[in-house]
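Visitor: here is the input, now give the coordinates:
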Amino acid sequence: MTHATDQAVGTDAVDIDVSGMTCAACARRVEKTLNHLDGVDAWVNYATERARVVGIDDPARAVAAIEAAGYGARVHDPGEGDAWSRRATEVRISSLRRRLIVSTLLTIPLMDVTIALALVPGWRFPGWDWLCVLLAVPVVGWAAWPFYVSAWRSVVQRTPSMDTLVSIGILAAFFWALATVVFGSPESAPDEWLGIGAVPDGGDALYLDVAAGVTTFQLAGRYFETRSRRRAGDVLTALKGLTPSMARIMRDGQPVSVPVEKVLVSDDVLVRPGETIPVDGVVVDGSASVDTAAMTGESVPTLVATDDAVDGGTVSTDGALRVRVTAVGANTHLAQIAAIADRAQANKSRIESLVDRVTSVFVPIVIAVALLMFVVWFVALDATATRALGVSIAVLIIACPCALGLATPTALMVGIGRGVSSGILVKGHGALEASGIIDTVVFDKTGTLTTGRISVDEVHQQGDRSALAVAAALEQSSEHPIARAVERAAEGRSDESEVAHDVRIRPGLGVTGYIDGRPAAVGSEDLMRQVGVDIDASLHEWCTARTAAGRTVIIVALDGDTLGALTLRDPVKPDAAATVADLEGMRLRTLLLTGDTEATAHSVAQELGMAEVRAGVRPAEKADAIAELRAEGRNVAMVGDGINDAAALAEADLGIAVASGTEVAMRSADLIVVRDDLAAVTEAIELSRATLRTIRVNLVWAFGYNVAAIPIAMAGLLNPLISAVAMSLSSMFVIFNSLRLQK
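Guide: A predicted model of the protein is given here:
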């Protein structure tokens, strides 16, 4: 079956917003429901809470199917973005917060009372057990309700999940305790485990705090997970602000402003200097330097003229353009990037997926074993019904996945908290899982390894007047990024200042004007030839050498003679080389992936000590490059900061966005470094690995505990009280093991 996202963007695909999903199993359940519809191919992105459906004639069928499965749904409105799903998530977060607060406030006194009074009969007072029941009812009945709803869905869909196990554990502990309060405790086995003898009459009420404690811990994990998961967001929402809402098009020979959604292929769009190009197209008139940083990561604008292609979201810095539209809406390059990122996010595996797959088998087995034990003890071993029921309940309680359910969310919460204190945000389990297997780290250049701010690197003085001062005087009228770099370099040199007049911007070439009544120019060699300035062999050789070294070169001339030349570069961050060295010290391969030229890319790589370079790579090609590396068997981390990195960040096994990055890049990343320190990339990987190791230890303990304890319970050697205590101790081990991450 062809996956929906493998088809071209702009087909009959329909996006459906889905609310109420609580885990990866829910996303698979919705996906399974949709794919059961005739002729439908669907996939569900758990992070963005959205389903993409292909091959359906009526979207209402998809909505109805999702709602029948127990979830909220509606056809996605592109104009509204993710507002609907965001509101639904906020409602869910508010509900979880209220339940968590109530559960915590009732569980703390309940645990104190039940533990003390259940084990010390002398402290009991009339009705103490019913007081415990009253404290537990709101927790087990109301606070835990979301778990029961999810568990019921799993029963209907025949896909047992973590919520199924959690619900069984909570209800088994509660109803066993309630039964002992109403009917009295069953007789104790004469050979009870640990030799504690008969449990004091009424002591089984201790299970009430087990039921309440499990509920509280699970609500806390679900609450923080839901808040964290929503931050993954929708890349399309962040991209929406990059293109203007209105476009100026030619209709019947006259310019008309229309909403960008109304622009058609083959329309002519007029773009003024400084404006953002709203759609993809081909230049049919005019020339300009176009800032393509959003699409290529290239810090120096690119010259475009007639017949050159331009992308929506890029900016014409210094010239007017007439662009014939070739793609609009979902077919634009910018939208393609968003679609690639969205697809890659949805395809990421999570630790919960493994746990859910295991529990889908584990839950039915445990239930079957508990029922079998009742029959064996009651029929084959001729035990009383109460004794047989006690063994069955002991099996259910000892098999309750409290530790299993806490293993991942507690470690994740502690890891996230530790990361925040270090300026590192971990978005979810996918980042932790990926970090443990990373062997290759791919870096974007502009804004990641470099500052992203052009500066004058070298001044080659040839004439008797300051080349820098003349260049700064001419560039004052330009909005080009190079002009700002020249102005910054000339600041504070009032003794060398010049005044220019009659300045004319030459799009893509440079600037001309007059100084002291004499013609002046600053720009490329092509501009020099156009204004009749001869470049001698020595200056030409100097410029060629700098260009080959990855520098941008501009020549300065006055009155027909060259005054010299300036080189510009995007400086490497001070800590970039040390970070690359640290990563390679961790036996990780590093690679530079950039939209810049070969010369510039190799110059930066050489300065940083990186052996592998891929230059001239466009955004969609960046994602393809990451996919190629993964196809070669590499486990790839991508570090970037720009919109052009969004798809690659999402495609990589681990996406890391640096602090200066755009909102799109951050939404696509798994880890976000929010402090101005590239060394945090190394720390982020180390923290993720430590958190993942903790989760693995927790899971091994949780599974091992169940495997070892269930046979003991089946043999009748565990009183349900001891089962509850052992289950609580197992959960405490998981919690304290997770808290070690704080150090």
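Visitor: okay, CA-based contacts and neighbour counts for the rest of this
Guide: Fine.
Visitor: biggest helix in the protein, by residue count?
Guide: For the chain, the longest helix by residue count, based on DSSP state H, is helix 83-119.
Visitor: show me what counts as buried in it.
Guide: Neighbour counts over helix 83-119 (16 or more other Cα atoms under 10 Å) mark 84-86, 88-89, 92-93, 96-97, 99-100, 103-104, 106-107, 110-111, 113-119 as buried.
Visitor: again with stretch 573-589
Guide: Using 16+ other Cα under 10 Å as the test for burial, stretch 573-589 gives 573, 576-577, 579-581, 583-584, 588-589.
Visitor: counting contacts, what elements does the helix or strand harbouring S731 pack onto?
Guide: Here S731 sits within helix 720-739, counting by DSSP states H and E. On a contact count with 3 or more Cα pairs under 8 Å, 6 or more residues apart in numbering; DSSP states H and E, helix 720-739 meets helix 207-230, helix 385-398, helix 402-421, helix 680-714.
Visitor: got the angle between that helix and helix 385-398?
Guide: Between the axes of helix 720-739 and helix 385-398, defined by axes from the mean of the first three to the mean of the last three Cα atoms, to 10 degrees, the angle is 0 degrees.
Visitor: for helix 720-739, list every residue counted as buried.
Guide: Neighbour-count burial for helix 720-739, counted by 16+ other Cα under 10 Å, picks out 720-728, 730-731, 733-735, 737-739.
Visitor: now do stretch 485-494
Guide: By neighbour count on 16+ other Cα under 10 Å, the buried set for stretch 485-494 is 485-487, 489-490.
Visitor: residues contacting it, please?
Guide: The contact list for stretch 485-494 (Cα atoms under 8 Å, 6 or more residues apart in numbering) reads 454-456, 468-469, 471-472, 475-476, 568.
Visitor: in those residues, find the pair that's most separated.
Guide: Across these, the longest distance by Cα to Cα is 17.7 Å; it joins I454 and A469.
Visitor: would you do the same for the sequence below? I want to compare the two.
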Amino acid sequence: MTTDTATKDEQLWDEEPSHLEGRARIRARIAGLHCSLCTGTIEKALGRQAGVDQVAVSLTHEQALIDYDPKLIKPQEILATLRDIGYDLYDPRKLRPFEDEEADLIREGKRLLLAVAASLTAIALILEVSGIWSVLVPASVVVLMVPVAYAILLPAGKTRAALGALAIIAPAGLAYAGRETGLITDPATGWVTGVLALAVVFGVAPHILRMAYQAARRGILNQHVLLEVGAFAGIAGGIIGLTGIFPDYPTAPFFAVTVLVANYHIFSEWLSLLVKTRSSQAVRKLLELQPDTARLVREGREEEVPVAQISVGDIVRVRPGDRVPVDGRVIEGHTTVDLSLVTGEPVPIERATGDELIGGSINGAGSVLVEVTRTGADSFLAQVVRHVEDARALKPGILHLVDRVLRVYTPTVLIVAAVALLGWLVGSWAVAGEPDVRRAVFAGIGVLVMGYPCAVGIAAPLAIVRAAGEAADKGIIMRTGEAFQTFGQVQTIVLDKTGTLTEGRPTVREIEAIGDEEQLLATAAAAENPSEHPLARAIVTAAEQRGLTIPTSDDFESVTGLGVRASIEGNPVLVGRPAFLHDQGIDLNPLSSAVTRLEDIGRTVVAVAVDGRLQGVIALGDDIRPDAIRAVTEMREAGIRPVLATGDNGRAAAHVAAEVGIEEIRAGILPEEKAALVRELQAGGNRVAMVGDGINDAPALMQADVGIAMGGGTDIAVESADVVIVRDDLTAILEAQRTSRSSYRRTRQNVSLAFLFNGIGIPAATTGLVYPVWAMVAMALSVTTIFINSLGGRPSLLFEAISSVGRTTPDDGEDERKK
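Guide: Here you go, the predicted structure:
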């Protein structure tokens, strides 16, 4: 548990600016969230504290954002309430160790195994074989639970797993044999089942009881309260039977209801934890790509040092077959690099002097010297990991609806159960002259069991979290609720040109100089050298490849989207769009025909002026991505309207648009104008997605209903995007949208199914004719249907997920390291 004495004094929150005037905001990371009702419990408990203004809880990312008045309440008091209602906390500024998550899963797995053994035993104690229908329920429980138990135990080995599964079944077999042989009589059956019920409630699942108590004493009627009310109602019903007041009373079945209800809740908790842990495996894969050491080159000597000791500007040697240890730029050598584990692109990519390398990629046959450009938290992999873990997910609209319904649903179920109980007691007494206690108790407990709401609570999150894990496996990170709900409704996609539709690796193709061509290129390279813009790097690389001496520049100033200003040997230099130089009073007439000719063939033209006089123009070309035409075609086939938005000239934009099949073009616009374009396209309620390279497109990415950052490069602005395409493949955008549509469709199906079973089951239970165990069976069918629907009809997904996580505890890992 996180809440020991040592950690209570530790700051387990992160401070952020609040949008509410005069208020502060903290962000807390919470362990133990299972369904939407958990979020409602937290929002109610915290929202009732004096000084707390606003609480937003994200189930998928296990965090709470709390806006509060620092004059009235302190963060420690807020978090103390979270601990009181039964939730653990961990530092939101740090990645939660995956070992901790897997240890939690192992602990919950052990709890589930005990609950399964108790449930099977309880079923055996009440089982009356009288035909196929009488064995259908126990058979279905065995078919579902025993394979799950085997899968949980499988990391210990197949033999141990098989023996463990048999050990779970054994008590049930012995109990059934004891009943059939007369060793366990009917009175004893009630007592044994009662002991099982108490053992499960107080021994196996005391955490549920604790959370129910903390919620109830604050007047919060949540799913834990409803579960415990149902469980204790079953115990009360069983105790009534033990007194012998009523003949032929189903004592053992009442106790069995308690066991099965608690077991199913534990099963739901474990499944939810399994899916969330499974979805985080994509992050672990990224973390494991980063090597532990690097070959640092100092004074001509190579030294192997921990990556943590590498700094920006250091030089490292990457040998053939090595995994690239850090992000950097090649300064010597030529090689091919396998980026498939980072981007999903299986084709090796050539890298030479001036090219960027991503840490985690695999070097090919060449040996290269790399200048380190980013380390630690700034590296590409660290960015992806941090934002997967730390993303602030917004709940989709359907979740808001479910939360609102559930907050009145639980007290409604309790009221209906009480009315059914009292109604049959009073009604039967009024009609027949004596109360029908048995039927009244059946009605009350039946309603509580039929109304158990965790099926609804997990319906939407389970579909969303599963989709997030699937997307991550495809190299797609879906960060927010908009990614899951809104993306599927997008009608227009705005595409940036450079780095999105094109390779993003422009090269110098032609040079038109008024004087010396090499002097022109060297001057342009000197001015552009401090810039990280792809066009700037292309000009610098071209000068380096020609062996030119690049002068030192001073007073560098970048004019976003237009060009740069600099001073070289005291002379003012302008490099940028022809229109930019024209606005600065530079006469472009000497080369206006050349500019037109180059732009007509799709070139991006950069003009150079020194001391107010035009020196020449440099034409750069960028190849169309091989997947761009197919991606745009698929967009059109899916009914999506593609729009090209670029800061480049109109002729170059038209050339690219014609090649890929885009008809609507907005060229020559600045980054802030792209955001205005998105707003314009959103008029009338249209859903718009923006795809960009994440550098200059941040305003538009944030404005769009869904912002999509292409992550094939090393400068993705994942802060601004709802979806990050880590894989360097434009068609992944359509895969992400299909995932969004599938997820939202599955969410709606799950919610509908959950309410359908509850809507039918509760009225039926009020009749008092529904046997308690059958009420539980009906509810189990509802939740099982939702899980099956969420798994897409592929049960193997569940067992693959079980086998992929929770393999070792932290202690096991330590033992392995000692070996």
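Visitor: and the TM-score between them?
Guide: Once superposed, the chains reach a TM-score of 0.64 (TM-score structural alignment, normalised by the length of the first structure), with 589 aligned residues with a Cα RMSD of 5.3 Å.
Visitor: how close does the aligned residue in the first structure for V437 of the second structure get to M714 of the first structure?
Guide: Under the alignment (TM-score structural alignment), V437 of the second structure pairs with A385 in the first structure. Distance of A385 of the first structure to M714 of the first structure, given as Cα to Cα, to the nearest Å: 15 Å.
Visitor: neighbour count: the two, which is higher?
Guide: Counted by other Cα atoms under 10 Å, A385 of the first structure and M714 do not tie: M714 has more neighbours, with 22 against 15.
Visitor: now, the buried residues of stretch 573-589 of the first structure that are in strands?
Guide: Here DSSP state E is the test, and these give R589 as lying in strands.
Visitor: what helix or strand is the nearest residue to A648 of the first structure once chain neighbours are set aside located in?
Guide: Excluding the flanking residues, the one nearest A648 of the first structure by Cα to Cα, 6 or more residues apart in numbering is A623, at 4.1 Å. In this structure, A623 of the first structure sits in helix 619-631 according to DSSP H and E.
Visitor: H387 of the second structure against V718, yeah?
Guide: Yes. With contact defined as Cα atoms under 8 Å, H387 of the second structure counts as touching V718 (7.1 Å).
Visitor: tell me which of these two has more neighbours.
Guide: Shown here are H387 of the second structure and V718; by other Cα under 10 Å, V718 has more neighbours (28 against 17).
Visitor: was I right about the more buried one contacting I695?
Guide: No. Between V718 of the second structure and I695 there is no contact under Cα under 8 Å: 9.6 Å.
Visitor: ok, now which ones touch the closest residue to G647 of the second structure other than its chain neighbours?
Guide: Once flanking residues are discounted, G647 of the second structure sits nearest to G668: 4.2 Å by Cα to Cα, 6+ apart. Applying Cα under 8 Å, 6+ apart, we find G668 of the second structure in contact with 646-650.
Visitor: sec struct for G668 of the second structure, please.
Guide: Secondary structure assignment for G668 of the second structure (DSSP: H, G, I helix; E, B strand; the rest coil): coil.
Visitor: check the gap between it and A689 of the second structure for me.
Guide: Applying Cα to Cα, the value for G668 of the second structure to A689 of the second structure is 20 Å.
Visitor: what's the answer for A50 of the second structure, then?
Guide: Taking Cα to Cα as the measure, A50 of the second structure falls 41 Å from A689 of the second structure.
Visitor: just E371 of the second structure next, same as before
Guide: Using Cα to Cα, E371 of the second structure is found at 36 Å from A689 of the second structure.
Visitor: what's the answer for D815 of the second structure, then?
Guide: Separation of D815 of the second structure from A689 of the second structure (Cα to Cα): 49 Å.
Visitor: so where do the helices sit in the stretch 1-150 of the first structure?
Guide: Secondary structure of the stretch 1-150 of the first structure (DSSP state H, counting those that start in this stretch): helices at 24-35, 59-68, 83-119, 128-137, 145-157.
Visitor: what's the answer for the stretch 351-500 of the second structure, then?
Guide: Secondary structure of the stretch 351-500 of the second structure (DSSP H, counting those that start in this stretch): helices at 380-390, 397-432, 437-450, 454-473, 481-484.
Visitor: deepest of those, which one?
Guide: Mean neighbour count (mean count of other Cα atoms under 10 Å) peaks for helix 437-450 among the helices of the stretch 351-500 of the second structure, with a mean of 28.
Visitor: average offset between it and the first structure?
Guide: Helix 437-450 of the second structure, aligned to the first structure and superposed, deviates on average by 1.6 Å (mean Cα distance after the TM-score superposition for the first structure).
Visitor: now that helix: how far from the chain's centre is it?
Guide: How far helix 437-450 of the second structure lies from its chain's middle: 40 Å, per Cα atoms, centre = their mean, to the nearest Å.
Visitor: for stretch 670-683 of the first structure, same thing?
Guide: Centroid displacement of stretch 670-683 of the first structure relative to its chain, using Cα atoms, centre = their mean, is 14 Å.
Visitor: let me see the contact set for A557 of the first structure.
Guide: 467, 520-522, 528, 533, 563-564.
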